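Trainee: how would this look folded up:
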Amino acid sequence: MVSVDVGVSLPENRPVAGGCSRPIRLSGHVDHVDVGTGEIRRAFTSSDQPGGVLHVRCGNRRESACPACSATYKRDARRLVLAGLAGGKGVPDTVTTHPAWFVTLTAPSFGPVHSRRQKGGKGGPVRACHPRRGLCPHGRPAGCHERHHEADSRLGSPLCPDCYGYGRSVVWNALVPKLWKVTRDATESAVAASAGLTVAGLRRSARMSFVKVAEMQARGVVHLHVVIRVDGPGGPGSAPPGWAAGELVADALRGVVGAVAVPAPDPDVDTLGAVADVGWAVRWGAQVDIRRITLDGAAASGAVANYLAKYITKSAAAGGALDHPVRSLAALARLTLPPHLRRLVETCWRLGRDVAFAAALDAALGRDSGEIPRLIRWAHQMGFGGHWLSKSRAYSTTFTALRAVRRVWSRTIGAAMAGRIPVDAFGRLEGDENTIVLGAWTYAGRGLHLGGYGADPPELPSSRAAAGLVGTWRAER
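Mentor: Just a heads-up that it's a prediction; the model follows:
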């Protein structure tokens, strides 16, 4: 059966979609098919619901876009990270004895920006932003002697916008996924060499698992926070080799981070048409932090999980102005943005419109060109088009598995509150192998009904209101 989570109430006082702010409306049905006889029975149809539609969560990870879905995503992310450190969700508890490191990879400097500096870390006295004298080549002060408040709107913006490397900033963001892949592959080779093994030999004796979270900085560039864990060849259930207990992995990673580079087209050349023949090396920034994770209890593991989970619900810009793609420069002009972020988005559009540069960037990424240039498609993320959270297969559980458990729990609780047993259309317990579940759904709009069911909120483009086939799905037996 299809169930609807509770949370937001419609005018009929019917809670829907787990409190989602802008749920997706679907029309369609679910059929149950008997494996033995081929008999088909209609298990659910949206026509029986008020307005003839089913409301489902939007699933947006950003808190500014949907607080309810963002909170659910954040909890799932925390569970995913925590399971790989402390066990659970199919990962054995013995994983706490496996060596692990917390790694922070930063972006290089593209020009001095206003920042809040504190002596001795957080809680220490605030230092002057950039205590320098003189003028930059454009006649602006080369330094800033203020001690910025943490809510200062200038934080992250350049001291001189004309000195700042906007082109390289957005191109660096676009190439972060490739730079991370090169780093991951080079680390495996470096660890194998340090252990006196070949790469094939390393894979026979150990497995390196990771979970990676991207964080958008105030200056509009991405930093990566990574947990790296060393397991035995069988994954988290097998003991790691003895050489992994020391600092061999950390030392190899430090050498790799300082050496890896990805060739990229240079956006700062005078003539973009010649960019294919002129390049620069995309590297990590000088500030790299590699720390051993001491898993001495659930509290330590939970602190790491909380630290990573909080970043993936952040918006690219304060207030959520860039939570959605920027469809045109005219749409950009209507947004209320700080000048620095606006110029970053404009730079994405300027470079993305240059055919030669867009082709050179796709070549650097090793990907085929799409219908929409990559920088334009991801202009609302300052060029970054990678995953905000990704992991290796063996690290821990998956978002899909966590959502499946939540759906089963929701159906079970709903049936219990109704005083019945959750069964399918044939009277068998849900999940019975003799029943195949088939569904077909059509997009019917977005948001809670405004001015009648089936109508999209007025701020959505009319093209979003057009119904389109979502598709069919088939449950595993």
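
Trainee: going forward, measure contacts and count neighbours with C-alpha atoms only.
Mentor: Will do.

Trainee: Who are the packing partners of the longest helix seen in the chain?
Mentor: Ranked by residue count under DSSP state H, the longest helix found in the chain is helix 166-194. Helices and strands touching helix 166-194, by 3 or more Cα pairs under 8 Å, 6 or more residues apart in numbering; DSSP states H and E, are helix 199-205, helix 248-259, strand 262-265, strand 279-282, helix 339-353, helix 355-365.

Trainee: Alongside the first, I'd like the structure of this one:
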Amino acid sequence: MTQLDTFPGFGEHAPLDVSPGTLTFAAQAARGRTFRTALDAFAETAAAVGFCSHPIRLNGSSMTIDTTTGVVVSEYHGADAPMGQLYRPCGNRRADVCPACSRIYARDTFAMIRSGLLGGKTVPETVAQNPLVFATLTAPSFGHVHGTRPKNGHKAGGTCRPYDRTKTCPHGRSMSCMRVHTDTDPIVGSPLCWDCYDFTTAVVWQWHAPELWRRFTIALRRALASYLGLTDSQLRDVCSVQYAKVAEYQARGLVHFHALIRLDGPDGPGSPAPVDGTTLAGLIEQAARGVRLDVPPVDGADVPRVLAFGTQLDVRTVRTGLPGTAAHSDVEDARTSDTLVPEQVAGYLAKYATKSTNVDPASPRPHLARLTRECRRLADRAATACRPDGYEPEEDEDGCVCGTCIDSPYRLLAKWAHMLGFRGHFSTKSRRYSVTLGRLRAARARYARLKAQAERDGQPLDVTDLERRLLADDEETTLVVQGSWTYAGTGWSTNGEKELAEAAAARAREYAQWKAAQNRPGQPA
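Mentor: This is a model prediction of the structure:
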């Protein structure tokens, strides 16, 4: 591959991929201004929000005050902005909602995970010597579903379910499927028999999945303490378990958890751990398979359940933490994969964190729409569990006649129906794994202020010890910002503005990929 000196997507020969009528928005929004003025105003605003698809529009003003003197250093009024309002990025993590903001979220997630792998951003680089395991915990089966199957070493191309065609379920439907599905096939993830599939338990499992993960972390620490012959309280003085986890939706609409689990010594990141990565992988698998969670029934007509993770667990050692081993382990063990590289795993997790439920409100996949309806149905059942047969509630009643249904854990399921019942965070970490996402966002805002101040002073930005200053706990400044802002709306004023912003965001992603390819080791100059 030959490197190029200039990005091929730059210049008049590479226009943005937009429809012919897109630029008419400028003429519509000009309001007495020239086309060029309106276009420049949009370009400046779109760049300021990172080409967000659904920016937040605000009206108001703010002022910067020096607390030592009480002097107003500067004032900002939304009406003076290029488009007459202050625009702020939406910050949505989902790539199908806002590609630009989800990319920033993925970059922050990558930085957060990578710093816990290799150090940096307040984490010592010696953390790269600690044992590290990559684990995937899945949901159990609630019935047979259609799916893509591997073939000849490829992830897809195989027959869906090549079993005996005469075998049927209790409802008389065939338990085989001889079709070859692709990822875009809407039938992927849907049940072979809709009557056999346990949608109710699937939603209940999804609702309690965050608690299952919490129970797993407790079980892992107890398994580690037992292996070392210690009590739970004594384990804290010997080692600590740190992790970064993301949740990803499977095609069937249920989440599974991908986690990087690191074992630190008594002095935190970088200190020697008492067991190696291979042993840690075995303890992780033991803990995951042993987790159980008793949950109450939805109502009187339902049954209590015992929830667990699925049998398909993937636990692989990334680093053994043994002296002389590199970034990934070369120990010959069933759980050890010499193809797992820490930075690649960080990239995988960052990508997973921006995936959505794939529930398209306009044309949802049938089984995902069914899960959404099941969430609302179970919420209604939980809210009216005490209602006797034939009871007709008043118009202002919510259906509960006992006053205790509000305590039901399933009452809020309808609120999370758009997430198919999953109420957890998609990207989480333990306290001492690495830097927080909030701290990274604060560092970005601090960098923007420093850059703006340097431009006002007509001086280049001082990059001396820049990362430490950006990530410092307390910013050394006497300036405070006081503002009064009101919400004016969400989104661009016209579809043309939105299309142009998304096209620019796509071109920015292409440039980032091109730049990464140029800097990739092994590429000829």
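
Trainee: would TSV of the helices and strands packed on helix 166-194 of structure 1 with mean neighbour count be doable?
Mentor: Putting these into TSV (neighbours: other Cα atoms under 10 Å) gives the following:
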stretch	mean neighbour count
helix 199-205	14
helix 248-259	18
strand 262-265	22
strand 279-282	16
helix 339-353	20
helix 355-365	19
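
Trainee: Spell out which residues sit in contact with residue 506 of structure 2, please.
Mentor: When contacts are counted by Cα atoms under 8 Å, 6 or more residues apart in numbering, residue 506 of structure 2 touches residue 99.

Trainee: host element of it?
Mentor: helix 495-519 (DSSP states H and E).

Trainee: which residues in structure 2 form helices?
Mentor: 24-29, 35-48, 99-118, 199-228, 232-235, 277-290, 342-352, 366-383, 437-457, 466-470, 495-519.

Trainee: Tell me which of the ones you listed is the most buried.
Mentor: Among the helices of structure 2, helix 99-118 has the highest mean neighbour count (mean count of other Cα atoms under 10 Å), at a mean of 24.

Trainee: Where does it end up in structure 1?
Mentor: The alignment of helix 99-118 of structure 2 onto structure 1 (TM-score structural alignment) spans residues 67-86.

Trainee: ok, now stretch 216-236 of structure 2?
Mentor: Counting by TM-score structural alignment, stretch 216-236 of structure 2 corresponds to 183-203 in structure 1.

Trainee: How about the contacts made by the closest residue to residue 15 of structure 1 other than its chain neighbours?
Mentor: Closest residue to residue 15 of structure 1 in three dimensions, ignoring its sequence neighbours and counting by Cα to Cα, 6 or more residues apart in numbering: residue 9, at 4.0 Å. Contacts for residue 9 of structure 1 (Cα under 8 Å, 6+ apart) come out as 15-16, 19.

Trainee: what do you get for residue 65 of structure 2?
Mentor: With Cα under 8 Å, 6+ apart, residue 65 of structure 2 has these contacts: 71-74, 479-482.

Trainee: Just the buried ones from those?
Mentor: Burial by neighbour count, judged by 16 or more other Cα atoms under 10 Å, picks out residue 479 from these.

Trainee: just to revisit the earlier point, out of the helices and strands packed on helix 166-194 of structure 1, nearest to residue 65 of structure 1?
Mentor: Residue 65 of structure 1 lies closest to helix 339-353 among these, at 18.6 Å (Cα to Cα).

Trainee: Residue 130 of structure 1 contacts residue 147, correct?
Mentor: No - if you go by Cα atoms under 8 Å, residue 130 of structure 1 and residue 147 don't touch, sitting 9.3 Å apart.

Trainee: In contact with the residue nearest the centre of structure 2, which residues?
Mentor: Residue closest to the mean C-alpha point of structure 2, counted by Cα atoms, centre = their mean, is residue 353 at 2.4 Å. Residues in contact with residue 353 of structure 2, defined by Cα under 8 Å, 6+ apart, are 93, 106, 109, 246-248, 426-427.

Trainee: related to what we said a few turns ago, any chance of CSV for the helices and strands packed on helix 166-194 of structure 1, columns distance to residue 106 of structure 1?
Mentor: Converted to CSV, these look like this (distance: least, Cα to Cα, whole Å):
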stretch, distance to residue 106 of structure 1
helix 199-205, 27
helix 248-259, 10
strand 262-265, 15
strand 279-282, 12
helix 339-353, 18
helix 355-365, 19
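
Trainee: Nearest approach to residue 412 of structure 1 belongs to which of these?
Mentor: Per Cα to Cα, nearest to residue 412 of structure 1 of these: helix 199-205, 42.2 Å.

Trainee: What helices and strands are in contact with that closest one?
Mentor: Right, helix 199-205 of structure 1 is packed against helix 166-194 by 3+ Cα pairs under 8 Å, 6+ apart.

Trainee: What's the average distance for the helix it packs on when superposed on structure 2?
Mentor: Compared with structure 2 after fitting, helix 166-194 of structure 1 deviates on average by 0.7 Å (mean Cα distance after the TM-score superposition for structure 1).

Trainee: how distant is that helix from the center of its chain?
Mentor: 17 Å (Cα atoms, centre = their mean, to the nearest Å).

Trainee: what angle separates it from helix 248-259?
Mentor: Angle of helix 166-194 of structure 1 versus helix 248-259, following axes from the mean of the first three to the mean of the last three Cα atoms, to 10 degrees, is 140 degrees.

Trainee: tilt between helix 166-194 of structure 1 and helix 355-365?
Mentor: Using the same axes, to 10 degrees: helix 166-194 of structure 1 against helix 355-365 is 20 degrees.

Trainee: now the angle from helix 166-194 of structure 1 to helix 339-353?
Mentor: Using the same axes, to 10 degrees: helix 166-194 of structure 1 against helix 339-353 is 80 degrees.

Trainee: I figured residue 69 of structure 1 was touching residue 20, is that so?
Mentor: Yes - contact criterion Cα under 8 Å: residue 69 of structure 1 and residue 20 qualify, at 6.0 Å.

Trainee: Could you name every residue contacting both of the two?
Mentor: Taking Cα under 8 Å, 6+ apart as the criterion, residue 69 of structure 1 and residue 20 both touch 57-58.

Trainee: quick one: contacts for residue 147 of structure 1?
Mentor: Counting by Cα under 8 Å, 6+ apart, residue 147 of structure 1 touches 116-117, 126-129.

Trainee: counterpart of it in structure 2?
Mentor: Per TM-score structural alignment, residue 147 of structure 1 is aligned with residue 180.

Trainee: What's the local residue count around the aligned partner of residue 26 of structure 1 in structure 2?
Mentor: Residue pairing (TM-score structural alignment): residue 26 of structure 1 is matched to residue 58 of structure 2. Neighbourhood size, residue 58 of structure 2 [other Cα atoms under 10 Å]: 20.
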